[in-house]
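In: this one's structure only:
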């Protein structure tokens, strides 16, 4: 009896852990890689993976044309998968076209459009922020009032708090509109949400045929918007189900009800909730039908022995993941390494960061010589690191120690400097190098 042929999977967008899982499962893997991800070059592609280059991996036209050029069609694959936020709806449509299982496009829309998402959550009787759609952020002249004392302005289908800000008046909203119009932002449809106070919790889990197989609950050190406003690097940790079971008991009913309201039955998810420490009330924030960003994959795998990427690939193939949860003692969390915007000249290496107390993993993402952009959101970073500690307080202390050590060693030429300003930085950037301009002193 001959061995069965390996399952064939189409992966849209580069995903280091997704590709690794495919290779380990012995799959026949085809990856669609967009031009931006290829040029960035930060994710190594295994030799076993077939790569199809496209202009834009979020475009159905771009992907379908590339598949056709490669001689691939509906008979070429058994499954399709993505963890790229901007490709979720497109992959739903692509899967329907190819006759493959995936999150249906109408369900994917509920996870991409924040206004639709909150409408469905509210209809299910769950608490969430009030929200109104701003059809064109470049033209807010018709908005006479916010409807709330403080609102959160964000793209209706954004990610990672990019272009997310708090506004407290119509005048402030109009100033933001003018700023985006000057910049010529391509994202034009925004949403104004009621500002919700409290701790920002996160939930990362796995669903199969409507059953919640696994859920890791945690929290950000500061709410994402607070991190953006304060400039403090994003950081997070996950709660221990044994010592902090009260949080799971409080959150799991809200998580399962929210997923049911949004119609997700299969896949992984990343949800954000707001917790009021005084009342214990939970308010739905938003949810993505994909793995969480930052170091969620690494922290969950280390803390719970659950590989979210491998689970997602198995679910995409229609297989029930075999999850063997093993709780690692102590507190484990991830954080960003940040810098000002500008030309990066030098920073500590991953090996150097690994020598700091408690650090277990480091990824330096920006190469020396690259310009770090002035990103409005939590994704502004040079790299990321994971820390182990005995307590939540010690975890925050170790984060702070790494930030305090790392920051002064970053050498960067900030954007917007004149030549005089750059010259003034020379003693810092090139210690001991003298620039003289006269022969006789």
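Out: Here it is on my side, so go on. Here the structure is a predicted model, which is why all the values come from computation and not from measurement.
In: only C-alpha atoms for contact and neighbour calcs from this point on.
Out: Noted.
In: Kindly list the longest helix within the protein.
Out: Secondary structure of the chain per DSSP state H: the longest helix is helix 245-262.
In: Not counting it itself, show me its contacts.
Out: Contact with helix 245-262 is made by 107, 110-111, 117, 120-121, 124, 126, 203, 210, 212, 217, 239, 241, 265, 271, 280, 282, 284, as judged by Cα atoms under 8 Å, 6 or more residues apart in numbering.
In: And here is the other one:
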């Protein structure tokens, strides 16, 4: 804990956009901020008014722990440590534990990082989750098939954005996959046929401070394989109410009283809601932007304050309602790496497209862009779910992106 009358917070930063403007999330002079940041994140930080800013080559625990200890000693301790990114949640929890700072501990954070653990907790509360099997060195295709069946999803125990996730449809492929991966870091789960939805928001006192529900157009696994991905807000009504209530029950099972969440679920072909996974963070892609634009809620500010035990950034009465909205993400063009030759703007072409982020002509995309540095990003608003969904499909159909193969750095010419 800090020995100073004004609280001091350590912030781990890997953002380079407005969601890394942490100084906006607190009242001026109410606290002091110390940053450990990647170099590309410097432009969004208020370094002039920061207590100290340290640029780091990475945000791995072995890099930041000794620095955090030095900073803690130099500044009289920390009252809180925060990192909003999925990739920093566990590191931040470990720093809190090492430095004796209040906040979420690794055990709690792992409920939202470790896929088997989250499904255990959800299914243990009587809610439907996919059948799954934790893998080990001796796992065989026969064992997996006997307990889970086909088709099957093989995915890392922890991770995001469908990285490393595979769908397997036959025994031979399953046996090959099991031979290629480190089983200790993977699990297998039942493939659920149906639509994928997501619920986003922030909880306070075990209730929704803000919540929205959306349905994907295509899915994240397909996006990782090169298919455009979209999302459209659900209209107010019985379907949305059912989805939100199911998400709330899942979050109760996980013990989330205060904090952000991005929860994904299926609606099976039979109409059953099935838990997929959850993150202790705001949703990625355009989720933060459309929530800011359509509802007036800053999910990153709310997440930052909840993680530090501070009151909400806004009261529910300050949020506005949105008749309809969504987004579309265009994947990086294949083959990778690729250089952008041309792309078409859809603002003023499709009525529902109110903003877009397009790759610069001449820029090179190498497959590491996640949901940010990709083939195109579009934000939509319109009169209800059906209209916005039609517009999202129109974006996918009408957007033209031309790219050419580019050599990887260091490749022989």
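Out: Sure thing, it's come through. Treat the numbers as computed from the prediction; the structure is a model and nothing was measured.
In: Just give me how far the longest helix of structure 1 sits from the chain centre.
Out: 21 Å (Cα atoms, centre = their mean, to the nearest Å).
In: Quick check: the helix or strand just after it compared with structure 2, mean distance?
Out: Counting by DSSP states H and E, the next helix or strand C-terminal to helix 245-262 of structure 1 is strand 267-275. Comparison of strand 267-275 of structure 1 with structure 2 after fitting gives an average deviation of 0.7 Å (mean Cα distance after the TM-score superposition for structure 1).
In: contacting residues around strand 267-275 of structure 1?
Out: Residues outside strand 267-275 of structure 1 that contact it (Cα under 8 Å, 6+ apart) are 103, 196-208, 255, 281-292, 308, 311-312, 315-316.
In: Which ones among those lie within strands?
Out: Counting by DSSP state E, the contacts of strand 267-275 of structure 1 place 199-208, 282-288 in strands.
In: Buried ones among the contacts of helix 245-262 of structure 1?
Out: Neighbour-count burial (16 or more other Cα atoms under 10 Å) is assigned, among the contacts of helix 245-262 of structure 1, to 107, 110-111, 117, 120-121, 126, 203, 212, 217, 239, 241, 265, 271, 282, 284.
In: Out of those residues, which comes closest to residue 84 of structure 1?
Out: Distances from residue 84 of structure 1 to these, taken as Cα to Cα, are shortest for residue 111 (12.5 Å).
In: and the gap between that closest one and residue 298 of structure 1?
Out: From residue 111 of structure 1 across to residue 298 of structure 1, the span is 23 Å (Cα to Cα, to the nearest Å).
In: for structure 1, which residue is closest to the average position?
Out: Centre of structure 1 computed as the mean C-alpha position; nearest residue by Cα atoms, centre = their mean is residue 293, 3.0 Å away.
In: What does it correspond to in structure 2?
Out: In structure 2, the residue paired with residue 293 of structure 1 is residue 284, using TM-score structural alignment.
In: Leaving out chain neighbours, which residue sits closest to its match?
Out: Ranked by Cα to Cα, 6 or more residues apart in numbering and with sequence neighbours excluded, the top spatial neighbour of residue 284 of structure 2 is residue 371, at 7.0 Å.
In: In contact with the aligned partner of residue 282 of structure 1 in structure 2, which residues?
Out: With TM-score structural alignment as the criterion, residue 282 of structure 1 lines up with residue 273 in structure 2. Residue 273 of structure 2 makes contact with 128, 243, 246, 265-267 under the criterion Cα under 8 Å, 6+ apart.
In: Identify the farthest-apart pair in the residues you listed.
Out: Based on Cα to Cα, the longest span within the contacts of residue 273 of structure 2 runs between 128 and 243 and measures 12.9 Å.
In: ok, residue 168 of structure 1 touching residue 149?
Out: Yes: between residue 168 of structure 1 and residue 149 there is a contact at 6.1 Å, judged by Cα atoms under 8 Å.
In: higher neighbour count, these two?
Out: Using other Cα atoms under 10 Å, the more surrounded residue of residue 168 of structure 1 and residue 149 is residue 168, with 14 against 11.
In: Give the aligned equivalent of residue 249 of structure 2 in structure 1.
Out: The alignment partner of residue 249 of structure 2 in structure 1, by TM-score structural alignment, is residue 257.
In: how many neighbours does its match have?
Out: By other Cα under 10 Å, neighbour count at residue 257 of structure 1 equals 15.
In: Please narrow the contacts of helix 245-262 of structure 1 to those residing in helices.
Out: Residues of these located in helices (DSSP H): 107, 110-111, 117, 120-121.
In: Among those residues, which one sits closest to residue 178 of structure 1?
Out: Of all those, residue 178 of structure 1 sits closest to residue 117, with 27.6 Å by Cα to Cα.
In: quick one: contacts for the closest one?
Out: With Cα under 8 Å, 6+ apart, residue 117 of structure 1 has these contacts: 110-111, 262, 286.
In: Please tell me how far it sits from residue 106 of structure 1.
Out: In this view, residue 117 of structure 1 and residue 106 of structure 1 are 11 Å apart by Cα to Cα.
In: Show the end-to-end separation of stretch 41-49 of structure 1, please.
Out: Terminal residues of stretch 41-49 of structure 1 lie 16 Å apart, using Cα to Cα.
In: can you pull the buried residues of that stretch?
Out: 45, 49.
In: do the same with stretch 234-246 of structure 2
Out: The neighbour-count check on stretch 234-246 of structure 2 (16+ other Cα under 10 Å) flags 234-235, 240, 243-244, 246 as buried.
In: Quick one: these as CSV, columns for distance to residue 19 of structure 2 too.
Out: CSV is the format used below for the buried residues of stretch 234-246 of structure 2 (distance: Cα to Cα, whole Å):
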residue, distance to residue 19 of structure 2
234, 25
235, 27
240, 27
243, 27
244, 25
246, 29
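In: nearest to residue 54 of structure 2, of these?
Out: Distances from residue 54 of structure 2 to those, taken by Cα to Cα, are shortest for residue 244, at 40.6 Å.
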